[in-house]
Structures are given as C-alpha cells and as structure tokens.
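Asker: just the structure for this:
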Amino acid sequence: MRWEARAAATRLASGDVHGVALTWVDNAGLTRVKTIPVARLAQVAERGVGMSPVFDVYLVDDSMTTSRHVGGPDGDLRLIPDLGRLTALAGQPGWAWAPVDRHDQQGRPYPGCQRLFARRMAALAAEHGIELRMGFETEWIVQRGGAPACTGPAYGMARVAELAGYLDDVMCALTDQGVEVLQLHPEYMAGQFEVSVAPSDPVGAADLAVLVRETVRSVSLKHGLTPLFGPAVVAGGVGNGGHLHLSLWRDGKNLCRDGGGPFGMTAGSEAFLAGVLHALPALLAIGAPSPASYLRLEPSRWAGVFQCWGLENREAALRFIAGAPDDPDGANAEVKCFDPAANPYLVVGSVIAAGLAGLEAGAVLPAPVQGDPAAGDGSADAGPAPARLPRTLPEALSHFDRSDMLRGALGEVLFEAVAAVRRAEIELFDGKSPQEIADATCGRF
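Answerer: Here you go, the predicted model:
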C-alpha cells in the first residue's frame, strides 16, 4: 500500500498536483471533504486521516441532530483513500481526488460508512452470481447572476450554441479524467443540462456520480456560472433528477435480455426488478431524501411518481429499456424517482438489497403500464391504476421505518442515522413554503 501510494504521489507531483481532496457523502446527500498535501498521501493511505462520526447526522443546512448510535462531539474515524480511484482533476488544476472508506481507530470497518455498505451489497450480489452494472444521470441548472445562463428552448440546439465553450470544457474535463461520456444535452427547465456516463460497478458508479458533479461544479465556477443540483429550483417547475440505470450480468451475459420473461428479461432479472419495484415506497427515503424532493415528484413530469413499470415509459417509476437486438449492453432498467439530493452509495446499496430480496422470494412483476398513469388506467391488462408513491418525506420515512429488509441491509448504526437525519430535516422545513424549501436546498448539493 505504501509503495503504491508513493508511486501515485510521485506521478501526481510530476503533473503539478499539490493537494488531494478526500471525499465521502453524508446522509443528507452533501459531499464532505478533508484535503491533504500530495506528500502525505503515502502516510494517509496507510493510517488514514481523522474525521468525526458526527457528520453522519449533519443536515443540509450544516446543523446537526443525533441518533441512537451517532451524535455529539465524541469519537473519531479514519478516512482511508481508495487509490484505485485516485484522479487528477482537470477542472481544478493542482488538485487530485479520491473517495474514502471509513474505519475506526482500530482499523475496523465503520458500520456507518455508506461506501462500505455499497461494497458489501455488491459482494452479496456476487455471492448470488450476479454482477451489477450501474450508472447515474446527472442533471443540473446553471445560472448567471441568479437567472438561467441561457435562453434557448428545452432540448434545443440554441442552448448548446449559447454555452458551447462551457459545455465543451465540461466534456473535455470529464474525458481528461478518464470518464467515458455517453451524452451531454440540454434538458427541460431553463438553463438545465444532463450528462450520462458509461456504467460501472455499483461502488464505481457512486464514485463517478461524485466525480461528475464536482467536475461540473468546478468548470461552471471557472466560467462565472452557478450550478444548482438540488431536486427543485423553482417550486412548481420540473426539477433535477438523479436517475439510476442498472443491468444484471452473469458469466458475461446480460440478464435483462434473451430470457423468457417480460420483454426478454430472464427470470432472475424479473425477480430482482420486482423486488426494487416493491420496495420503492421505502427506497424513496434513500433516493428522494429531502423535503425538496417532493416538490419534484409530481405526475406528468417524467419523474416516476407511480409505483409501476413499463417498457420505455418515462412516467413509470421503473422504466425498462429492452435495447436494440444487436446491442447486448443496451438492455437495462432505470429508476426515475430518485434525485441528486441522494447519497449515491446509499442508493446503489439499497437498490441491490431490494433486488436481492425479490430474487430470493422469486418475485414477479405486475403487468406493465402504457401511457401516463396520471391520465387514467394505463395498465396493459386493464387492471387497477397503479398506486401513487409517497407524496411527502414523512410518508416515505414511515415506509422506511417499517422496512425490515432495509434495516437488515444497512445495519442498525447506518439505518438509525439515516432515519434521524430525515426526521430532523422534516422538522427543519416544517411550515416553510415550497419556494422557501427550494431556495434553501437547491444550491447545497
């Protein structure tokens, strides 16, 4: 480890990199950091750098709450950088970045570490013979002086022309960092864009979600622009999503295709996705974790507010993409009801836990929906209309509190810390108007 870290430090220093940002994401969805000089990388890779566990109960406004296991000024953790993810930051010259795993002072895995939770769930999937490939879409609204930074129409080439230099710098920075960009395009809201990157393993996908966001942030600031990643910027408007794509693989074969199930799914893929669909009301407390999230979750906005699935249906909470016949990588599923306030490590780990529960139960999917569920009954078999997912964070938290599956997967320390942060943010924003909630959160993530 020390030799690898010294070699990495020498490589970074030769590229005029002087500092390393060590990041983790807290339960409120904020990326926290400790930075070190490059010269200390070898020592920190072996021994870690200290950080209080109280950050696991910080809220979006930097106030703090407490939980049954975490809270108060006592205790210390060691942040251990993952050298395999060490990246020189093209958007922040002089800096490199690495995500961390968190351990206690004796070197034992910290049970509240969200990244270790994601790693643990990916390993559990591997025990079932399943490799998950995942990827997040990153959406943001870019402003200049408090107003949208461009005036072109939704999805319009005019926006690309207005901000061509900025978007080119975003794409080049990501590419220079080894991130494979699949697409970068204008979105619906004024000044809104989305970037999608190639899928990775679950922990890698969460790492990329952090790296992509911080790259967009740094490039935006260099252009004099303000990026807003919150789930709602304008109350009543379409917000920013943080959709998760996933596919299941075994022995090099995509289980989302070439099977006998719906639209070519294998039985294992169907059971996994059925588990995710069943758990969505509780999963919203992970993937839509802020009171602001529920300003975004409105029908007929492609936000996925109904507990249903469908083939290429952008109104379904779970959208299935069958892919082209000659594209074995193309078949996947998309969870649409999540947003950028979510901790991506909690998201990937919790989705895997829900999917494995479905797999172990041999679950099957209900009939798919067609059309907009908000417009009436769109189910393929003319059955009852699908249920609406929770409309508020308290409702989602109620489902989360009752989920033995998530409690068992997360473990008591992490489960209770997540629940405590959700309860405290509900209280924090109680009585606030929708726009006050949006204003207080849109620039925090």
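Asker: from here on, contacts and neighbour counts on C-alpha atoms
Answerer: Noted.
Asker: and the gap between residue 145 and residue 326?
Answerer: 47 Å (CA to CA, to the nearest Å).
Asker: spatially central residue in the protein, please.
Answerer: The chain has residue 344 as the residue nearest its centroid, 3.2 Å off, counting by CA atoms, centre = their mean.
Asker: that one against residue 213, yeah?
Answerer: No: counting by CA atoms under 8 Å, residue 344 stays clear of residue 213, with 11.5 Å between them.
Asker: nearest residue to the residue nearest to the centre of the chain in space, please, no chain neighbours.
Answerer: Leaving aside its sequence neighbours, residue 344 sits nearest to residue 206 (CA to CA, 6 or more residues apart in numbering; 4.9 Å).
Asker: ok, residue 158 next?
Answerer: Leaving aside its sequence neighbours, residue 158 sits nearest to residue 152 (CA to CA, 6+ apart; 4.9 Å).
Asker: quick one, what contacts the one you found?
Answerer: 158-159, 162, 190 (CA atoms under 8 Å, 6 or more residues apart in numbering).
Asker: include secondary structure, neighbour count and distance to residue 102 when you put the residues you listed into a markdown table, please.
Answerer: Compiled in a markdown table, these are given as follows (DSSP: H, G, I helix; E, B strand; the rest coil; neighbours: other CA atoms under 10 Å; distance: CA to CA, whole Å):
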| residue | secondary structure | neighbour count | distance to residue 102 |
| --- | --- | --- | --- |
| 158 | helix | 15 | 45 |
| 159 | helix | 23 | 41 |
| 162 | helix | 14 | 43 |
| 190 | coil | 22 | 39 |
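Asker: run this one through as well so I can compare:
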Amino acid sequence: MSESGPVPGGRPGEVERATALSAELSAQDVHGVVLAYVDTAGIGRVKTVPTAKLASAAAWGVGMSPVFDTFLANDAIVTTDVLGSPDGDLRLYPDLDRVTVLSAQPGWAWAPVDRITQEGEPHPACGRTVLRRVVAEAARSYGIAFKAAVEIEWMVGRGDTPGDGFVPAVSGPAYGATRQIELSDCAADTLAALAAQGVDVEQLHPEYAAGQFEVSVGALDPVAAADRSVLVRQTIRAVARRHGLRVSFAPAVLGQGVGNGGHLHLSAWRDGRNLHAGGPGRYGMTAEAESFVAGVLDHLPALTAMTAPSPASRLRLRPSQWAGVFTAWGRETREAALRVVTGTTGVRDRAANVEVKPVDLAANPYLALASVIAAGLDGIASGASLPAETTGDPARLDTAQAAARGVRRLPVSLAESVGAFRADGVLRAALGPVLADAVTAVRRGEIEAAAGLDDDGVAAAYRWRY
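Answerer: Below is the predicted model of the structure:
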C-alpha cells in the first residue's frame, strides 16, 4: 500500500491486479475475503466480500460506519465531538500485498484494510494509516527504518466448559513437556497453518500461567508486523476451534495470576545498519538508539493508555510478575519495562532490539507501535539521556534507590493512564486530535463499564472479548 493510502477508483494497475488475484483465489476454492481492522478498543472487526468482489473493493472500497471507532469492548458506543453518531460512511480498502489464504478457515482469504472517507481522504481515526504515517516521517526526518515483532500469549480453554467460564485445556506445569504433549496435535496444526500463510515462526511453547502458550514471530516493518499480529491471532483461534478448544488473548483470563502479554520488539535501522548494535554506548547501542530507548522510557506512563488499554490490563500489570510495571530498563531484565536485548555473540548486528513489556493484546497493535515509535523519535529529537540501568526486580528498590534511578511505578489504574496520555502532547500529536479524543473517550467508557466489578468480575467481563 502506498504511503498516502488508497484512492477512489484504485491506483494504476490495482483493479487489474485485484481481478487477477480474485481468479487465483477462486481457483483455490476461496469463496470470500475477510477485510480486517482493529478498533480503538483493540477489538478485531471485519467485513467480508465474495471473492468475485475483490476488484470492486480495491476500486471503491467497502462501506462501514465511523461509529466503530468509539465502540467499547462490550459493543457499547461512546461519543466524541466528531465520532460516535450514526451519520457518515467510510470505505475499507484491502491491502492487496497482504491478501492471505486462511489455512485454518477453508474457503476464506484475509486482508488488512486502510480506511478513507467518501471524499477520498485518509480517515483520521484509522490506526493503520497513522502507523504508516509515523514510519514514513521517521524515514524522512531521521533516515530511520524499523523492524518490529509482537509476541502473542494466549490461554487455551476447554470448549465444553459451561457458560463463559475458563477451564484450562491442559494440565501440565509451566513451560512443561507435559503441556506440549497434551496440546501436541493442535500446536502442530497451528504451526502448519502459520507456515502455509507465510508467517515466520521463531518458537511456539508452553508459558507460565495455566493453559498458557506463546508464539514468537519474525520481525517485519511495523505496519506488516501489526498486520501479522492480527493474522496470527485469527489463525490460532481458528485452529483451536477445529480442535474443540477455546482461546483467550485477554490481558487477564482470571482475577489472579499471570496474564497474557503482547510484548513489542523494536529496532531502529539506518542504511541497513542496526542502531542497537555495534555502537559506542551501553551494550553496543549507538547514541541514537540510547536516546530512542530513553524517549520510550520518558513517555511510558502515557503510553500505557495505548499498550495496556483495558481494565483487565491492570490485573496483569502487577509487580514481580515479569510484566514490566516500573519505569526502568536493563539488559535482559525481564522485570524492567524496557528490556534491552543484545542477542548472542555472532548475531548481535541482526538481533539486538528493545522489548517493551507493559503491552498486552487488548492493545490495537497499530496504535501501540505508532505511539512507541513516536515516543522514541521524540527521544532522538531531544537527545534524551538514558538513565542508569536497573538490574533485578525494581520492586525491591527502597524509596531512595528508586528515586536515584528515576524508577517509578507505572499507572495503577486506567484512569491514571488516560490522565498521563491527555497531558502528553507528543503522543496526542502523533495520533492526531480525532484519534486522540477517540482513545480518551473509549478508555473512559471502559472505566465506566468496569466500575464496581471486583478482579474476578473484570476478568470475566473481558475474558472472551479478545
């Protein structure tokens, strides 16, 4: 997709390309195409078209109301001064470069969309468009490109559990061989489906919490990485359903215990060189890489409005659970909010990156990546200095030690995150006023929706929404 996005009637050659692609899909017995995007609340929304209508969608888009930008996770609707009414229409344009035949959903293909107005202008609340703009600005102003990946954790539940309860489908210990064996067929089918769809899987393994697994995928440019995150979750869910299982990507499936993360891995590159390796700074970082990490660290409280956007996120963001709930960084320090990953000797020039840990899969991946990149670029622009490294668990620092290192607790409530975001001019400017106001309205709506619920009630309310 062009940096400037789709245009009515299609860009030169697009309709012809879509026509040929439609014929190829039909020859593979694909009957419909899922047009996918993620709303402000982090919920995946779709429209679908028959395969024969793909060329029409590439030319003129598919209609959808702007009201979805102010949907809550429970499908209630809030409003801003320009969004949330029943008026208006948007056009959803599939990115033909990303059309993928869905291995676990026979008869279907999938494509992410960009959204434009009926007048042909970019829709100001389209997260995918915003991310593409932020990435393009980084290239223009700093000569920097990015590679990104989103980790995906989920919990597998029995499909025959009555009501909306959760009973783990496996009983083995954390990271245990028993758990892998118990889910062997489903996990193998997941790997096969992802491979068939061109997804580069680094590893798939049992995780810590009951019934929990994680998949790590290869890095791509940020827009493609966000697309891949959406596609991988669609695939995991579809494969599990074919095995009679139910999966949840919610930040917290239960009121207590470890939740599901969606950690972001990000590295900055210039002229084919990784700025996080081979430099004179700490652990091989260049000065720009250090300033980038410092910028993310400075904006972390406000960033949590995008990276941990649900009331259920607060059930996951607890100290000493590897969720990264303090403004601290460290090399391979899994309790720090920012983990500097150097990689193993011999591959550091390719592997070095920074991991942002206070992120879960209630986050819209496009908004999360756009916001983190904008924060890091602000650090580069200001020449921000990275403070002293934190080792071990920041929760164990006494008050004086924490103050000396600039270590403070990230927001303990969604309301506090929203307040920090409202006060952060850099992040609001990166999203633009329409989307920034939608973020605020949706987060406040979620706060109200969860008011009066205890931890178990919050977990139950969001358990199967993600």
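Asker: which position in the second structure pairs with the residue nearest to the centre of the first structure?
Answerer: Residue 344 of the first structure maps onto residue 365 in the second structure, with residues paired by TM-score structural alignment.
Asker: my understanding was that its match contacts residue 224; is that so?
Answerer: No: contact criterion CA under 8 Å: residue 365 of the second structure and residue 224 do not qualify, at 10.5 Å.
Asker: rewinding a little: distance check, the residue nearest to residue 158 of the first structure against residue 238 of the first structure.
Answerer: To residue 238 of the first structure, residue 152 of the first structure is 16 Å away according to CA to CA.
Asker: check residue 181 of the first structure too.
Answerer: From residue 181 of the first structure to residue 238 of the first structure the distance is 24 Å (CA to CA).
Asker: in terms of neighbours, single out the busier of those two.
Answerer: residue 238 (23 against 16; other CA atoms under 10 Å).
Asker: what's the counterpart of the more buried one in the second structure?
Answerer: The alignment partner of residue 238 of the first structure in the second structure, by TM-score structural alignment, is residue 258.
Asker: for its match, which residues are in contact?
Answerer: Residue 258 of the second structure makes contact with 208-209, 252, 316, 321 under the criterion CA under 8 Å, 6+ apart.
Asker: which of these are buried?
Answerer: Buried members of those, counted by 16 or more other CA atoms under 10 Å: 208-209, 252, 316.
Asker: for residue 43 of the second structure, state which of these is nearest.
Answerer: Nearest to residue 43 of the second structure among these is residue 252, at 15.3 Å by CA to CA.
Asker: doesn't residue 311 make contact with that closest one?
Answerer: No: in this structure, residue 252 of the second structure is not within contact of residue 311 by CA under 8 Å, at 9.5 Å.
Asker: the aligned residue in the first structure for residue 326 of the second structure: how many residues sit nearby?
Answerer: The alignment partner of residue 326 of the second structure in the first structure, by TM-score structural alignment, is residue 306. When neighbours are counted by other CA under 10 Å, residue 306 of the first structure registers 25.
Asker: what of residue 451 of the second structure?
Answerer: 11.
Asker: and what of residue 184 of the second structure?
Answerer: The number of residues packed near residue 184 of the second structure is 12, by other CA under 10 Å.
Asker: quick one: what's aligned to it in the first structure?
Answerer: Checking TM-score structural alignment: residue 184 of the second structure goes with residue 164.
Asker: do you know how far that match is from residue 323 of the first structure?
Answerer: Counting by CA to CA - residue 164 of the first structure and residue 323 of the first structure are separated by 30 Å.
Asker: can you list the buried residues in stretch 53-64 of the first structure?
Answerer: Of all the residues in stretch 53-64 of the first structure, those buried under the rule 16+ other CA under 10 Å are 53-60, 64.
Asker: quick one: neighbours of the nearest residue to residue 99 of the second structure once chain neighbours are set aside, just the number.
Answerer: Once flanking residues are discounted, residue 99 of the second structure sits nearest to residue 111: 4.6 Å by CA to CA, 6+ apart. When neighbours are counted by other CA under 10 Å, residue 111 of the second structure registers 23.
Asker: which SS state does the aligned partner of residue 172 of the second structure in the first structure fall under?
Answerer: In the first structure, residue 172 of the second structure lines up with residue 152, judged by TM-score structural alignment. The assignment at residue 152 of the first structure comes out as coil when based on DSSP: H, G, I helix; E, B strand; the rest coil.
Asker: was I right about residue 385 of the second structure contacting residue 294?
Answerer: Yes: under the criterion of CA under 8 Å, residue 385 of the second structure makes contact with residue 294 at 6.0 Å.
Asker: tell me which of these two has more neighbours.
Answerer: Neighbour totals were compared for residue 385 of the second structure and residue 294, and residue 294 leads with 26 against 17 (other CA under 10 Å).
Asker: burial count for residue 402 of the second structure?
Answerer: Per other CA under 10 Å, the neighbour tally for residue 402 of the second structure reads 19.
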